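*Asks:* okay, here's the prediction I keep looking at, along with the sequence it came from:
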Amino acid sequence: MFQKRDCFACAPTGSGKTLAFLCPMLMKIKVSLLYMDYHLPGLKNGVKAVVLCPTRELAAQTARECKKLAKGRKFYIKLMTKELSRCGDFEKMPCDIIISTPLRLDFAICKRKLDLSRYELKKTLTTFDRNSASEMIKQKLVFAGSERGKLLAIRQSFAESLNPPVLVFVQSKERAKELYKELAFDDIKVDVIHADLSQQQFIVFLLSQPSGRSGRAGRPGQAVTFFTEEDKPFLRNIANVMAASGCEVPSWILALPKLRKRKHRPQRDSISTIPDDSA
């Protein structure tokens, strides 16, 4: 970025990609503002940098981190909310950095006359997750026998070793609801997130989570994948990620054939132990 070159950065999740582009961006803008103060009076106003994020939630998270780094310094940082994109007076609003999703930025440019002509950081820094986890994460595969066995294994893990906070990923929102109902009966402080939640419920849920995904920002973590006999054809992709992170993987899993289809949605039995009233 300092050398005015495009950059594509690839790193595991939680390794500090946001910090890697925010720090030089703020430093570059600070130097630019000082130069304008002394040499080009009248050109200080205007957007100096734009950060594009694929989702609203990621944009909001990036904005929070940016404001933390810039605390105590004279940076004007704006998160492009729906209201700001539709009603913002960008000609009068002081703004050094805009953090937005693509569609909201495009709407503000077309409909609200957002001026990016003084955009200082002409080059692009793109970051994306490498398909592997941090070496700080201890990963393992556990054979559970059946879908009900997965539920039993999760309960046993909570009872023996797992310390909150814990994130459990499942295949669908229906399975997420089933697991939530099961764990709610076990005196476990549990919540559920899925596509049926309203945006407000989703935001409240995200803000209530204390640490995010496992092993972020150099912290150690643990990732456990429960599988059954029916899941074995899908283990190769997981094993590749584990092997790339330095974890031990049984040779028979690495010898499994690769699945060519990009999306895998295997049919699985219900994990619910609650009797079906319709039966």
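*Replies:* Arrived safely.

*Asks:* only C-alpha atoms from now on, for both contacts and neighbour counts.
*Replies:* Noted.

*Asks:* give me the contact list for the longest helix belonging to the chain.
*Replies:* Across the chain, the longest stretch assigned as helix under DSSP state H is helix 17-39. The contact list for helix 17-39 (CA atoms under 8 Å, 6 or more residues apart in numbering) reads 1-2, 9, 11, 42-44, 48-49, 62, 66, 69-70, 96, 120-121, 125, 127.

*Asks:* now, of the residues you listed, which are buried?
*Replies:* The neighbour count (16 or more other CA atoms under 10 Å) marks 11, 44, 48-49, 62, 66, 70, 96, 120-121, 125 as buried among those.

*Asks:* nearest to Ala153, of those residues?
*Replies:* Using CA to CA, Ala11 comes nearest to Ala153 of the buried ones among the contacts of helix 17-39, at 31.4 Å.

*Asks:* okay, pairing it with this:
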Amino acid sequence: MTFKELGIIEPILKALLDKGYDVPTPIQNQAIPPALRKQDILGLAQTGTGKTAAFVIPIIQHLHRDNNPCKGIRALILTPTRELAIQISDCIHDYAKYTAIRHTVIFGGVKQQAQTDALRRNVDILVATPGRLLDLMKQGYIKLDTIQHFVLDEADRMLDMGFIHDINRILPKLPKEKQTLFFSATMPAAIATLSSSILHHPVRVEVSPTSSVVDTIKQNVYFVEKEGKKNLLIQLLKKQRPQSVLVFSRTKYGADKIARILCKAGIGSQAIHGNKSQNARQTALTDFKSNKISVLIATDIAARGIDIDQLELVINYDIPNVPETYVHRIGRTGRAGNTGMALTFCSQEERPLLHDIQKLIGKTLPMLPLSAS
């Protein structure tokens, strides 16, 4: 099945081909047809499955084909973090470039002037984080009464970050007649309740990246004690000299410590986590994407907004406590037809966690000898 066979129109097809995309991912195959029919969608999908395009493409197509466009915001995409908001905005920019669709992105942690200036110029699609959206609504810059399409992305992360109260303040401001696209990686009770309250006869789409990740990414493990991890990391990076490496730390303190160790060893790196300011996090991401630094150290929550097509290597410096998190982590490499590699550092005390991961993915990770580093 190609995008053309899904019913995608020529301007968007051209933009997809510019990016080298012709065949949709499983979540896009499932979600795009009902979204084009203006049905509500309940999507269960993790980062790395192509879910952003699954809701962005149908919205662009609907707005492009609208013969009587209203003045005002016609689509609202709500997402929990600045990084994810920027990622979605970039996606809209890529796929709407051959249309007249206008969009902007708003988020907190920065001055609002540039954002309010963009809103004054009128936009069709607004990508927003909840706090800044409510703030600008209160100031009178934003009205939601013309919304035709509403996306709630990463709903479970919204819950984790305490945004559910903000969402409950936003929902009554939306028109009753609209299409709602609801996406979440997991479905805890609170999210299930929220979804059932705002969706009308939704089409449920669900994909798991586990099998595809296992098949397309080369995965290995080093058995190394905790105190030996920093030297192993330095040796690997100096020997292999990869251009883009994402290193996962379990804690914010650990991420900062790894960054200091690597910088001291002459390896350009920065840490990204929740205690960093919005500007510091965005600077680190920009430096990483532009190859000013080759290594980014992240915690799991901070990494949710990282979307890099050609990420060469993922290193699990600390093994995650939840096996599914391992799948999410390594799924950031090997995208868009590129090859990917994931290395895991496992200490003696982490072996039970590794066992759980191997049980989940259905394979034993090949061991690399420390001398090979």
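*Replies:* That came in fine, so what should we check first? Predicted model only: the values in this text are computed from it and were never measured.

*Asks:* so what number do they get for TM-score?
*Replies:* Once superposed, chain against chain, the TM-score is 0.73 (TM-score structural alignment, normalised by the length of the first structure); 237 aligned residues with a CA RMSD of 2.9 Å.

*Asks:* what's the mean deviation for the helix or strand just after the longest helix of the first structure versus the second structure?
*Replies:* Once the chain leaves helix 17-39 of the first structure, the next helix or strand it forms, by DSSP states H and E, is strand 49-52. With mean CA distance after the TM-score superposition for the first structure, strand 49-52 of the first structure departs from the second structure by a mean of 0.7 Å once superposed.

*Asks:* okay, strand 49-52 of the first structure sits on what stretch of the second structure?
*Replies:* Per TM-score structural alignment, the counterpart of strand 49-52 of the first structure in the second structure is residues 75-78.

*Asks:* tell me the residue in the first structure aligned with Lys276 of the second structure.
*Replies:* Under the alignment by TM-score structural alignment, Lys276 of the second structure pairs with Leu197 in the first structure.

*Asks:* no no, Leu134 of the second structure
*Replies:* In the first structure, Leu134 of the second structure lines up with Asp106, judged by TM-score structural alignment.

*Asks:* now do that match against Val50 of the first structure, distance only.
*Replies:* 12 Å (CA to CA, to the nearest Å).

*Asks:* check which helix or strand the spatially most central residue of the first structure maps to.
*Replies:* By CA atoms, centre = their mean, the first structure has its centre lying nearest to Leu58, at 6.3 Å. If you go by DSSP H and E, Leu58 of the first structure is part of helix 56-69.

*Asks:* for that helix, buried residues please.
*Replies:* In helix 56-69 of the first structure, counting by 16+ other CA under 10 Å, buried: 56, 59-63, 66.

*Asks:* repeat that for stretch 167-177 of the first structure.
*Replies:* For stretch 167-177 of the first structure, a neighbour-count test (16+ other CA under 10 Å) marks 175-177 as buried.

*Asks:* show the end-to-end separation of it, please.
*Replies:* End to end - CA to CA - stretch 167-177 of the first structure spans 14 Å.

*Asks:* and Gln139 of the first structure, helix, strand or coil?
*Replies:* The three-state label given to Gln139 of the first structure by DSSP: H, G, I helix; E, B strand; the rest coil is strand.

*Asks:* what sits against it?
*Replies:* Counted by CA under 8 Å, 6+ apart, Gln139 of the first structure has contacts 222-225, 242, 247.

*Asks:* excluding sequence neighbours, find me the nearest residue to it.
*Replies:* Using CA to CA, 6 or more residues apart in numbering and skipping residues adjacent in sequence, the residue nearest Gln139 of the first structure is Ala223, 4.7 Å away.

*Asks:* same question, Gly108 of the second structure
*Replies:* Per CA to CA, 6+ apart, closest to Gly108 of the second structure is Arg132, 5.1 Å.

*Asks:* my read: that neighbour touches Val105, true?
*Replies:* No - counting by CA atoms under 8 Å, Arg132 of the second structure sits too far from Val105 to count as a contact (10.3 Å).
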